[in-house]
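In: the following block contains a protein sequence and its predicted model.
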Amino acid sequence: MKAATRQRRLSLAAGFLALSPIGQMALASAPLAAPETPALSSTLPSGLPGLPSLGEVMQRNLSTGLAINGFDPVSYRLGAKPAAGRPEYELLQDRFVWRFASQANLEAFRDAPDIYTPAFGGFDPTGIAEGVAVESDPSQFAVIGSRLYLFRSADNRQRFLQNAELLAQAENRWSAVLRLIAR
């Protein structure tokens, strides 16, 4: 369930509870106190980038702030399987925390991030081709030419590799999908 939908449902439930006799009794017996409104940024662990914002274009794990779930983006081009990044090789770039398997990979990314950053912000290109931003699984990937593509599933990956038109459709729809992304 999307966060906005969940928030609306919680808001409606709280409204109904406040209007019910049980809710009114609970409110009447509760002591009055000033509502706590801590600064949102102060509740985040130090070292993490700010909260996601409207128009964010890179997929990241919202609980950790890690781009592509902490996988090393350089490792996709070095071997058959992507490597998990390590906390000691972290880089904060463009509001995203990237992890790397080695210092050399971190430096390669820092020198040329456009080469290693996944296409379509790390979203599944088959979803983009359909006009939807679909979260991907970093273990499902393909490097085609000079671009890294991440997919939701092995089936989506296979479908993308077999149908060259999907890439053209995704390229055509990316700007429209980009405007819809609110994370």
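Out: Right, received. Where do you want to start?
In: only C-alpha atoms from now on, for both contacts and neighbour counts.
Out: Will do.
In: what's the burial count for residue 60?
Out: 24 (other Cα atoms under 10 Å).
In: residue 139 is in what secondary structure piece?
Out: Per DSSP states H and E, residue 139 falls inside strand 137-144.
In: please name every helix or strand in contact with that strand.
Out: Packed against strand 137-144 by the contact rule (3 or more Cα pairs under 8 Å, 6 or more residues apart in numbering; DSSP states H and E) you find strand 147-151, helix 154-162.
In: next structured bit after the last one?
Out: When you say that, I think you mean helix 154-162. helix 165-180.
In: run the angle between that next one and helix 154-162 for me.
Out: Orientation check (axes from the mean of the first three to the mean of the last three Cα atoms, to 10 degrees): helix 165-180 against helix 154-162 gives 120 degrees.
In: who touches helix 165-180?
Out: Here helix 165-180 makes contact (Cα atoms under 8 Å, 6 or more residues apart in numbering) with 55, 57, 120, 125-133, 160.
In: hmm, 6 Å instead?
Out: The contact list for helix 165-180 (Cα atoms under 6 Å, 6 or more residues apart in numbering) reads 125, 128, 129, 131.
In: what helix or strand does residue 87 sit in?
Out: strand 86-93.
In: dropping in the other structure now:
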Amino acid sequence: MRKSILFAAVASLALAACGGAAEAPAETGSETVAAAESTVTDLGGTPSGPVFTENQGDTLALSGYDAVSYFVGDGVPVEGSEEFTVKYQGYDYRFASEDNASTFAADPAKYVPAYGGYCAWAIGANNALAPGDPNVYEIVDGTLYLNFNEDVQKRWEPKKDEFIKQGDENYPTHDASEHYKA
């Protein structure tokens, strides 16, 4: 119960800081729960670049994987649950636990994947958008980078610093409304 109250407090502070409108929470006993059961909180904001989703217009980011799971414990990514969803910059991020959702809500920029979850090699080497696979990743200097597949990851590895530098320049040139086209 203490975690739920703490999460509600963190979520309220985050909403107030972002100036976003929130639905009034429902009271159940001494616990506060979000009115919309599948969305824990909406942090507001707008994307600064494209975010990879399965289909254009979808809002599920990172293919539903828990962004915090890459950084905690054994660092193995796990799928999130609709029950623990945080909306950030218009996209839904799912988490495996309330603790991970709270951690993300406190500092989302720390956990979202670079380049909106698009392939780090494609954006760095070719200034192109290609899907990032949430199971093919590396954390470099505290930032999560996804790649298309293991073969691409092998091409990215030896020159990742160069690809990251170029990706950091290329990604902002893409509009937030863009989506990967096969």
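Out: Structure's in. What do you need? Just so it is clear, the structure is predicted and the values come from calculations on it, not from any experiment.
In: and residue 154 of structure 1, what's its match in structure 2?
Out: Residue pairing (TM-score structural alignment): residue 154 of structure 1 is matched to residue 150 of structure 2.
In: wait, I meant residue 88 of structure 1
Out: By TM-score structural alignment, residue 88 of structure 1 lines up with residue 83.
In: roughly how far apart are the spatially closest residue to its match that is not a sequence neighbour and residue 71 of structure 2?
Out: Residue nearest to residue 83 of structure 2 in three dimensions, not counting chain neighbours: residue 38, with 4.8 Å by Cα to Cα, 6 or more residues apart in numbering. Residue 38 of structure 2 sits 24 Å away from residue 71 of structure 2, taking Cα to Cα, to the nearest Å as the criterion.
In: which of the two has more neighbours?
Out: Between residue 38 of structure 2 and residue 71, counting by other Cα under 10 Å, residue 71 is the more crowded of the two (17 against 14).
In: so which bits of the one helix or strand residue 125 of structure 2 maps to are buried?
Out: If you go by DSSP H and E, residue 125 of structure 2 is part of helix 120-126. For helix 120-126 of structure 2, the neighbour count (16 or more other Cα atoms under 10 Å) marks 120, 121, 122, 123, 124, 125 as buried.
In: what is that helix packed up against?
Out: Applying 3 or more Cα pairs under 6 Å, 6 or more residues apart in numbering; DSSP states H and E, one finds that helix 120-126 of structure 2 contacts strand 143-147, helix 160-170.
In: make JSON lines from these and add distance to residue 94 of structure 2 and mean neighbour count to it.
Out: Output for these, formatted as JSON lines (distance: least, Cα to Cα, whole Å; neighbours: other Cα atoms under 10 Å):
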{"stretch": "strand 143-147", "distance to residue 94 of structure 2": "16", "mean neighbour count": "23"}
{"stretch": "helix 160-170", "distance to residue 94 of structure 2": "25", "mean neighbour count": "17"}
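In: how about these in a markdown table, adding distance to residue 88 of structure 2?
Out: Conversion of those to a markdown table gives the following (distance: least, Cα to Cα, whole Å):
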| stretch | distance to residue 88 of structure 2 |
| --- | --- |
| strand 143-147 | 17 |
| helix 160-170 | 21 |
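In: now residue 121 of structure 1, what's its secondary structure?
Out: Secondary structure, DSSP: H, G, I helix; E, B strand; the rest coil: residue 121 of structure 1 is helix.
In: just the residues contacting the strand holding residue 87 of structure 1, thanks.
Out: 97, 98, 99, 100, 101.
In: can you give me the end-to-end span of stretch 71-87 of structure 1?
Out: Start-to-end span of stretch 71-87 of structure 1 (Cα to Cα) is 11 Å.
In: report the distance from it to the chain centre.
Out: 18 Å (Cα atoms, centre = their mean, to the nearest Å).
In: same deal with stretch 136-156 of structure 1?
Out: Per Cα atoms, centre = their mean, the displacement of stretch 136-156 of structure 1 from the mean C-alpha position of its chain is 15 Å.
In: what of stretch 61-77 of structure 1?
Out: 9 Å.
In: and that stretch, end to end?
Out: With Cα to Cα applied, stretch 61-77 of structure 1 spans 22 Å between its terminal residues.
In: same question for stretch 111-124 of structure 1.
Out: Length of stretch 111-124 of structure 1, first residue to last, Cα to Cα: 26 Å.
In: now do it: which range of structure 2 does it align onto?
Out: Aligned by TM-score structural alignment, stretch 111-124 of structure 1 falls on residues 106-119 of structure 2.
In: going by neighbour count, which residues in the matching stretch are buried?
Out: By 16+ other Cα under 10 Å, the buried positions in stretch 106-119 of structure 2 come out as 106, 108, 110, 111, 112, 113, 114, 115, 116, 117, 118, 119.
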